[in-house]
Each structure stands twice: as C-alpha cells, then as structure tokens.
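Asks: sequence unknown, structure follows:
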C-alpha cells in the first residue's frame, strides 16, 4: 500500500484522519501508563484496539484456561455462612457474567441439595 502525501489528501482523507486521531485520543486517555507503553508504537486506532484485544483476551490457550477456571468457580459456588443473600447473588452473578464473556452460557441452573 502506497501512502498519499498530505498535500494530496481529499476532504474524505482528512475526515478519516481526524476521526482516527479522536479515537486514539479516547483510547490514550483511558489507559494506565503500563498499558500505554505496550501500545504507544501503534500508528492507528484500529491497530491500538487490536493490540489491546490481544493483550486483554490472550491467545486460545489463555482463553481455555480462563474458561476452565470460571467453570470450576461455578461448580464450587456455595453460599458462605457470613454472607447475605444479596452478597451471594452479586458474587454468583459475577461468575455467570464471566462465563458468558468467555462464551459459556448456562440456560438453566440447578443446585443440588446438600
């Protein structure tokens, strides 16, 4: 791909460049210093987003490990003695949201009697 010189840019090219700069600015403002150092060499907002996705989601093996761990948390979930029903619901809902994020959905949930 050959890049155009700025003096040959059309109005559409200028608009796209401006939108890319706005997107990069939003991404930069929402990153901590550690994450910023990992993406600072990316030249476009799209490349920044792809890098962040890769860093946060991980590779297939990482995703599989996260899913396995989340399933174990789900399977071993019990209400603690000192926990209120509201606290348990919040904790359990967090586990369900994590599973959905990782691609696993439970349509019905049955708790065994203990």
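Replies: Ah, there it is. This is a predicted model, so every value here is computed, not measured.
Asks: can we go C-alpha only for contacts and neighbour counts from here?
Replies: Will do.
Asks: which helix is the longest one in the protein?
Replies: Once the chain is assigned using DSSP state H, the helix that runs over the most residues is helix 11-29.
Asks: now do the buried residues in that one.
Replies: 20, 23, 24, 28 (16 or more other Cα atoms under 10 Å).
Asks: and those residues as CSV, adding distance to residue 93?
Replies: Output for these, formatted as CSV (distance: Cα to Cα, whole Å):
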residue, distance to residue 93
20, 36
23, 32
24, 33
28, 31
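Asks: remind me what the helix or strand harbouring residue 38 packs against, helices and strands.
Replies: Element membership for residue 38 (DSSP states H and E) is helix 33-39. Judged by 3 or more Cα pairs under 8 Å, 6 or more residues apart in numbering; DSSP states H and E, the packing partners of helix 33-39 are helix 45-57.
Asks: putting a second one here so we can go through both:
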C-alpha cells in the first residue's frame, strides 16, 4: 500500500493542474491510470465513434473551392494523423491517390 501511495504521489507531480483535479481523489495508481486513460482516450464506445467520424471525414474529403493546396494538405494531415493515433493506417500510395482525387480543376 505504501508503494502504491508513493507511485500515485509521483504521478501527481508529473501532470498538469487540470489533470490533477481530475485524478486527485484516486487512491491507487491503477485507478489514477484508468481515469487518465478514459479522460484522454475515452471509453471503447467513444473511441469507436471517433474512428467512425474520422473515417467519414476521410471518405468525404475534398478540396474546398478557393482553398490553397497548403491549407488542403494541412486539413488532410490532421485527419490522417488522428486516424493513425486511433490505430487506423493507410498506405502512402492510398494517401497520394486520395489527395490527387481531392484536387479541384483549378
């Protein structure tokens, strides 16, 4: 029990004040970790919903009228990086094709 308390105290020193408020009442490192995990990753259902939303954004992605290529690529990168973080990856070849198909006639 003393070891667990030390671990919790050590973890408390390494997080921001906002995160500390969320986990300050946790008595064990396990509860502390679980709380942070749900806070940052969400539950399995939340994660699945995020994946669905990001996948839809990826599928529907296209260049907006008047948008620069740099701005379009930045939006695309955010979607791809978010999907990667959720464990959904695409080959470079697929990504290049998607970008090329998303360009406007301009």
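Replies: Perfect, I can see it now. This is a predicted model, so every value here is computed, not measured.
Asks: what's the helix holding residue 38 of the first structure in contact with?
Replies: With Cα atoms under 8 Å, 6 or more residues apart in numbering as the test, helix 33-39 of the first structure has contacts from 28, 48, 51, 52.
Asks: identify the farthest-apart pair in the residues you listed.
Replies: Pairwise distances across these (Cα to Cα) peak at 13.0 Å, for the pair 28 and 51.
Asks: tell me the residue in the first structure aligned with residue 89 of the second structure.
Replies: Aligned counterpart of residue 89 of the second structure in the first structure: residue 105 (TM-score structural alignment).
Asks: how many neighbouring residues does its match have?
Replies: Residue 105 of the first structure is flanked by 12 other residues according to other Cα atoms under 10 Å.
Asks: could I get the contacting residues of it?
Replies: Residue 105 of the first structure makes contact with 96, 99, according to Cα under 8 Å, 6+ apart.
Asks: let's see 10 Å
Replies: Residues in contact with residue 105 of the first structure (Cα atoms under 10 Å, 6 or more residues apart in numbering) are 96, 97, 98, 99.
Asks: out of the residues you listed, who's nearest residue 67 of the first structure?
Replies: Nearest to residue 67 of the first structure among the contacts of residue 105 of the first structure: residue 99, at 6.8 Å, using Cα to Cα.
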